[in-house]
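[1] Attaching a predicted model along with its sequence, questions to come.
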Amino acid sequence: MSLETETKASAGSGWTETAKIIVQALAIAMIVRVFFYQPFNIPSGSMKSTLLIGDYLFVSKLSYGYSRFSFPFSPNVFSGRIFAAEPKRGEVVVFRLPQDQSLDYIKRVVGLPGDKIQMKHGVLNINNVPVPKVYKDEFSNVECDPYYRHCRRVNYKRFVETLPDGGPTYTVLDLEPDGEFDNTDVYEVPPGHYFMMGDNRDNSSDSRATVGYVPFENLIGRAEIIFFSAAIDEPDGMRWYSPWTWPFDIRWTRFFNLVR
């Protein structure tokens, strides 16, 4: 075999090995995405200030087991859940919207099956017991319309809520005292369903309004960690057309923050 032939054979072998590595890496990534962790991005402000528009996070599918909504295209091959584990009160959950099963929503679980949930003057009540809500500070945010044609600075009051029975502590925003969703009827959560609310209490489409009670089957997974964040909702946020500005448009301090 000539030197030229040996060189061509070596190059062909190198490309084959590279192709194998790429295929194996893609296969592993697909397995992780389908069965373990799925990336999601935050497109709206309903979970501010816990989650911001432009946050990218991993959602654990193992947390609650698997339903048909856990898999791409939601194949209707079985009902219920496999390896089921119920969510805990206070966890931030991605779920499929009951009214439109093509849409993914992310909210906080505040009501478990059998709970009675009510808002009274902006205070969450669970089973007739007010959830402690303590003023923390002001949260200021520049908010723009989808096409950035108009922006304005919005100032919220930020409070700390602590759920009962050793539940988590987290922050919620209140824009308007005694707003539309600050006083509600009593919601009694039916068996096999959950009551979801956004942390941005005056600007969240959740179980108080159009979302309603969320079936256990519709849960996709628990939000775990933010792995990337870009200020896409701000006037000069994440200028994709100018790569030299990206280091200033990325929210570096949000990387690897756990979702609480």
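    Ah, there it is.
[2] okay, CA-based contacts and neighbour counts for the rest of this
    Noted.
[3] Show the end-to-end separation of stretch 97-117, please.
    20 Å (Cα to Cα, to the nearest Å).
[4] Buried ones in it, by neighbour count?
    97-98, 104-113, 115-117 (16 or more other Cα atoms under 10 Å).
[5] quick one: it to chain centroid distance?
    Mean-position distance between stretch 97-117 and its chain equals 12 Å (Cα atoms, centre = their mean, to the nearest Å).
[6] what's it in contact with?
    46-47, 87-96, 124-128, 186-199, 206, 211, 214-215, 218 (Cα atoms under 8 Å, 6 or more residues apart in numbering).
[7] take the one below as the second:
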Amino acid sequence: MSEDQKPHDADAAQTNATDATPEEVFAASEADAPVEAVKDPAAGKRPVWSDKGDAPFEDEPTTPVYARKSAKKAKGEQSAGDETVEIVKTIFFALLIAMVLRIFLFQPFTIPSASMEPNLYEGDYIVVSKWSYGYSKHSIPFSPPLFDGRIMGSAPKRGDIVVFKLPRDDKTDFIKRVIGLPGDRIQMIANKLYINDKPVQDVVVSQGEIDDIFGAHPIAEVRETLPEGKSFMTQDFGPGNDLDDTPVYEVPVGHYFMMGDNRDNSIDSRVEQSSGVGMVPAENLVGKAQIILFSWKPGSSLWNPVSWFNVRLDRFFNVLH
């Protein structure tokens, strides 16, 4: 090769190198570089995985299959046990809240008889306020003998409709109207109510007749107005009945005289305590009847779904007077 040809070949080589792309230059340099063995410490032990999401979990389970099943079963049992504990806790707190409400605020009752007609009918479902007269042992379910008397007590007013524990057993719930206050003199004369020797004002609103197993009887609805001005309806089956004439009842201190609004069909304070109600101690008051929530007709039952529609819609949410 002549000297004139060498520069020409160099220029050609330089020109070719200049025209090559970066990738081609990089590939050529890699081809010229010597190949060295790369020692991988993990070589021969486990494959090298990419970080693109196709690798298995780093720590693979080493527990035998039968042991895994037992562990799953134990975990399931623990989960079921935790759920049972939560259910028990929920029921406990629900009962606790209901108990607090029942003791301190409200208590529901169902009227079982006709002794308070025409204001309360058998099957009426009422709510009684517990705070109205304070609290006694009878404010608590089963009347435990925790204390005597009343806490935060206040006296009922004449004419209030009151739920109380029957004095002769301190267990049975009765509902009547307060007629006599401590120190009062109460008497029935010729089917007319006297308070402190003065007749109570009454006006006959309607009259009619009813039939029962004993035959036809007259019936009247009478509006009574107590000395303090409270007015309400009563029901009367005419003169000549057992409780239309009574002796004078003097109400002791700390006691109340109760009567049913259905005057001839009510076991109340006009009947001696041994067989009736007698005088009611203040301690036996449970609460004041406030409202009729709803009303079922006789024969209806919570346990008989067919009878749930046998209701008196006109009595729903009636405030008691």
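    Yes, it's here. Just so you know, these numbers come straight off a predicted model, no measurement behind them.
[8] Give me the TM-score for this pair.
    The TM-score (TM-score structural alignment, normalised by the length of the first structure) is 0.82; 242 aligned residues with a Cα RMSD of 2.8 Å.
[9] Now for the buried residues of stretch 97-117 of the first structure: which two are most distant?
    Greatest spatial distance among the buried residues of stretch 97-117 of the first structure (Cα to Cα): D104 and K116, at 25.1 Å.
[10] ok, which stretches of the second structure are helices?
    5-19, 22-32, 65-104 (DSSP state H).
[11] what sits against the spatially most central residue of the second structure?
    Nearest residue to the geometric centre of the second structure (Cα atoms, centre = their mean): A98, 5.6 Å. Going by Cα under 8 Å, 6+ apart, A98 of the second structure touches no other residue.
[12] Check E250 of the second structure too.
    G183, D184, R185, I186.
[13] which position in the first structure aligns with it?
    Aligned by TM-score structural alignment, E250 of the second structure pairs with E188 of the first structure.
[14] Would you mind measuring from A223 of the first structure to T18 of the first structure?
    34 Å.
[15] In terms of neighbours, single out the busier of the two.
    Neighbour totals were compared for A223 of the first structure and T18, and A223 leads with 26 against 12 (other Cα atoms under 10 Å).
[16] Return the residue of the second structure aligned against the more buried one.
    Per TM-score structural alignment, A223 of the first structure is aligned with A289.
[17] again, but for Y170 of the first structure
    So, by TM-score structural alignment, Y170 of the first structure is matched to F232.
[18] isn't that match right up against R223?
    Yes. Counting by Cα atoms under 8 Å, R223 is a contact partner of F232 of the second structure at 5.6 Å.
[19] just to revisit the earlier point, can you tell me how far the match of Y170 of the first structure is from L226 of the second structure?
    F232 of the second structure is 9 Å from L226 of the second structure, by Cα to Cα.
[20] If we ignore the residues flanking it in sequence, what's nearest R150 of the second structure?
    Once flanking residues are discounted, R150 of the second structure sits nearest to S136: 4.6 Å by Cα to Cα, 6 or more residues apart in numbering.
[21] Can you tell me what that neighbour aligns to in the first structure?
    Checking TM-score structural alignment: S136 of the second structure goes with S67.
[22] who's in contact with that match?
    F78, S79, G80, R81, I82, E217, N218, L219, I220.
[23] Save the helices of the second structure as TSV, and put in distance to P298 of the second structure too.
    What follows is the helices of the second structure, written out as TSV (distance: least, Cα to Cα, whole Å):
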stretch	distance to P298 of the second structure
helix 5-19	109
helix 22-32	100
helix 65-104	26
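[24] out of these, nearest to S132 of the second structure?
    Closest among the helices of the second structure, using Cα to Cα: helix 65-104, at 10.0 Å.
[25] in the closest one, what's buried?
    Result for helix 65-104 of the second structure [16+ other Cα under 10 Å]: buried residues M99, R102, I103, F104.
[26] Looking at the residues you listed, which is nearest E122 of the second structure?
    Using Cα to Cα, those come closest to E122 of the second structure at R102, 22.5 Å.
[27] And that closest one, what's its match in the first structure?
    Aligned partner of R102 of the second structure by TM-score structural alignment: R33.
[28] Now do the contacts for its match.
    P39 are the contacts of R33 of the first structure under Cα under 8 Å, 6+ apart.
[29] Now for the residue nearest to Y64 of the first structure when sequence neighbours are not counted: which residues touch it?
    In space, and not counting its chain neighbours, Y64 of the first structure is closest to A85: 4.4 Å by Cα to Cα, 6+ apart. Counting by Cα under 8 Å, 6+ apart, A85 of the first structure makes contact with S63, Y64, G65.
[30] which residue in the second structure lines up with A85 of the first structure?
    A85 of the first structure maps onto S154 in the second structure, by TM-score structural alignment.
[31] And the strands in the stretch 151-300 of the second structure?
    Taking DSSP state E, counting those that start in this stretch as the criterion, the stretch 151-300 of the second structure carries its strands at 161-165, 173-180, 185-189, 192-195, 198-199, 201-212, 215-225, 231-236, 249-250, 255-259, 280-281, 285-295.
[32] Format those as a markdown table; extra columns: distance to A28 of the second structure.
    Converted to a markdown table, the strands of the stretch 151-300 of the second structure look like this (distance: least, Cα to Cα, whole Å):
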| stretch | distance to A28 of the second structure |
| --- | --- |
| strand 161-165 | 107 |
| strand 173-180 | 107 |
| strand 185-189 | 126 |
| strand 192-195 | 126 |
| strand 198-199 | 129 |
| strand 201-212 | 121 |
| strand 215-225 | 120 |
| strand 231-236 | 115 |
| strand 249-250 | 127 |
| strand 255-259 | 117 |
| strand 280-281 | 114 |
| strand 285-295 | 97 |
